[in-house]
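Q: Quick one, fold the following:
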Amino acid sequence: MAKFYRIVQAHWAASAMSGEGARLNGGRWNPPGISAVYLAESRALAALEMLVHAPREVLHLAWRLIEVEVPEKWIVTARHSALPADWQALPSSPSARQFGEAWLSEPGSLALKLPSVLIPEEHTLLLNPLHPDAARMKISKPLEFRFDPRF
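A: This is a model prediction of the structure:
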């Protein structure tokens, strides 16, 4: 089992694994209209991902950390050579969203392991919440998480 992490505001904890936020807003690897859940391979990377996306004034709010265990056989690792040339572009590129959408629309695997834009030697996990095996993952009860006030 591989363990991954997601940090969300407390009021979103109950729906954190639904993919609804990414469906409504899109993300690096999915366009709006396509459900996806983004996870990080460490607590620190999950926090860093939130820090670059959340306005500083919300960091004092109540946050929750969710631990997700995914069987390794359900994870496909994306090869760097297969990624779009501009996968690290800021803001995210249409080709990165198309790449993710193509993967999410295939019934094959539950999760795609991708390099993090923030730290390419570490990884994020793009999870298909509509995949039949999504219900079989081990998901922790949301745990209290606090950002250091120096942020």
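Q: Every contact and neighbour count from this point should use C-alpha atoms.
A: Fine.
Q: Now do the contacts for the residue at minimal distance from the centre of the chain.
A: Nearest to the mean C-alpha position of the chain, by CA atoms, centre = their mean, lies Y38 at 1.0 Å. Residues in contact with Y38 (CA atoms under 8 Å, 6 or more residues apart in numbering) are R6, T124, L125, L126, L127.
Q: Over to G26?
A: Residues near G26 by CA under 8 Å, 6+ apart: P32, G33, I34.
Q: For whichever strand or helix holds R6, name the packing helices and strands.
A: If you go by DSSP states H and E, R6 is part of strand 2-9. Judged by 3 or more CA pairs under 8 Å, 6 or more residues apart in numbering; DSSP states H and E, strand 2-9 is in contact with strand 37-40, helix 43-53, strand 63-70.
Q: Out of these, which gets nearest to A82?
A: strand 37-40 (19.5 Å; CA to CA).
Q: Before we compare anything, build this one as well:
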Amino acid sequence: MEAYRLSREMYASTLSGKGAAMKGARWNSIGVEMIYTASNRSLAMAEVAVHFTLATLPVDYMMMTLFIPDNISLLKLNIGDLPIDWNIFPHPNATQAVGDKFIAENQYCVLQIPSVVTRGDFNLLINPKHSEFSRIKILEVEKFPFDKRVFK
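A: Below you'll find the predicted structure:
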């Protein structure tokens, strides 16, 4: 399967969970490395766009296309598996506990979870410490100019 990730140009040549670990996010606490990806390009764009205005949007975003082998260990969570407040903003600590547990247990390389931003789509969270992580490859990296109409 393919996964997609928008990344600033200086970080688009490698896969690392270090950025997420520096600040923490919806599915990981500070100090917990995790790579956030999306199941399609539109979702990858939407996941970034919700954090910016047109005036604050960096111009150096790159779309990374990743190859994730179909037989990689993957845990699928549905809405019913998540905390009741999983999709509120700002995110609750309960969602970070879900992701932190996924990383700590180290049973699966990828966690598929419903997107908060785009109902019906899925994010793919990658554990960079898992033994299968080296099987995930960057297939392509290309400039990704945002359409300014997204920010009207």
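Q: hang on, the earlier thing: out of the contacts of G26 of structure 1, which end up buried?
A: Taking 16 or more other CA atoms under 10 Å as the criterion, what is buried in the contacts of G26 of structure 1 is P32, I34.
Q: Columns distance to S92 of structure 1 on top of the contacts of G26 of structure 1, output as a markdown table?
A: Below are the contacts of G26 of structure 1 laid out as a markdown table (distance: CA to CA, whole Å):
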| residue | distance to S92 of structure 1 |
| --- | --- |
| P32 | 13 |
| G33 | 16 |
| I34 | 15 |
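Q: Surely M10 of structure 2 is within a strand?
A: No: under the criterion used here (DSSP: H, G, I helix; E, B strand; the rest coil), M10 of structure 2 is helix, not part of a strand.
Q: what's it in contact with, if anything?
A: By CA under 8 Å, 6+ apart, M10 of structure 2 lies in contact with nothing.
Q: now the strands for structure 2?
A: For structure 2, strands defined by DSSP state E occupy the ranges 2-8, 35-38, 61-67, 74-76, 110-114, 122-126, 137-143.
Q: Tabulate these (CSV), appending distance to L82 of structure 2.
A: Listed next are the strands of structure 2 as CSV, based on distance: least, CA to CA, whole Å:
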stretch, distance to L82 of structure 2
strand 2-8, 22
strand 35-38, 17
strand 61-67, 26
strand 74-76, 11
strand 110-114, 9
strand 122-126, 13
strand 137-143, 29
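Q: Tell me which of those strands approaches A25 of structure 2 most closely.
A: The closest of the strands of structure 2 to A25 of structure 2 is strand 35-38. By CA to CA, the value is 9.6 Å.
Q: which residue numbers in structure 1 go with that closest one?
A: Under TM-score structural alignment, strand 35-38 of structure 2 corresponds to residues 37-40 of structure 1.
Q: Quick check: longest helix in structure 2 by residues?
A: Secondary structure of structure 2 per DSSP state H: the longest helix is helix 93-105.
Q: Tell me the buried residues in that one?
A: Buried, per 16+ other CA under 10 Å, within helix 93-105 of structure 2: N93, A94, T95, Q96, A97, V98, G99, D100, F102, I103.
Q: same question, stretch 145-152 of structure 2
A: Result for stretch 145-152 of structure 2 [16+ other CA under 10 Å]: buried residues F146.
Q: Now tell me what touches stretch 111-128 of structure 1 from outside.
A: Residues outside stretch 111-128 of structure 1 that contact it (CA under 8 Å, 6+ apart) are 4, 19, 29, 35-41, 45, 49, 74-78, 88, 104, 110, 134.
Q: Following superposition onto structure 1, what is the mean distance for stretch 94-104 of structure 2?
A: By mean CA distance after the TM-score superposition for structure 1, the fitted stretch 94-104 of structure 2 averages 0.7 Å away from its aligned residues in structure 1.
Q: about what we covered before: so which of the contacts of G26 of structure 1 would you say is closest to H53 of structure 1?
A: Of the contacts of G26 of structure 1, the one sitting nearest to H53 of structure 1 (CA to CA) turns out to be P32, at 16.9 Å.
Q: Enumerate every residue touching that closest one.
A: P32 of structure 1 makes contact with A22, R23, L24, N25, G26, according to CA under 8 Å, 6+ apart.
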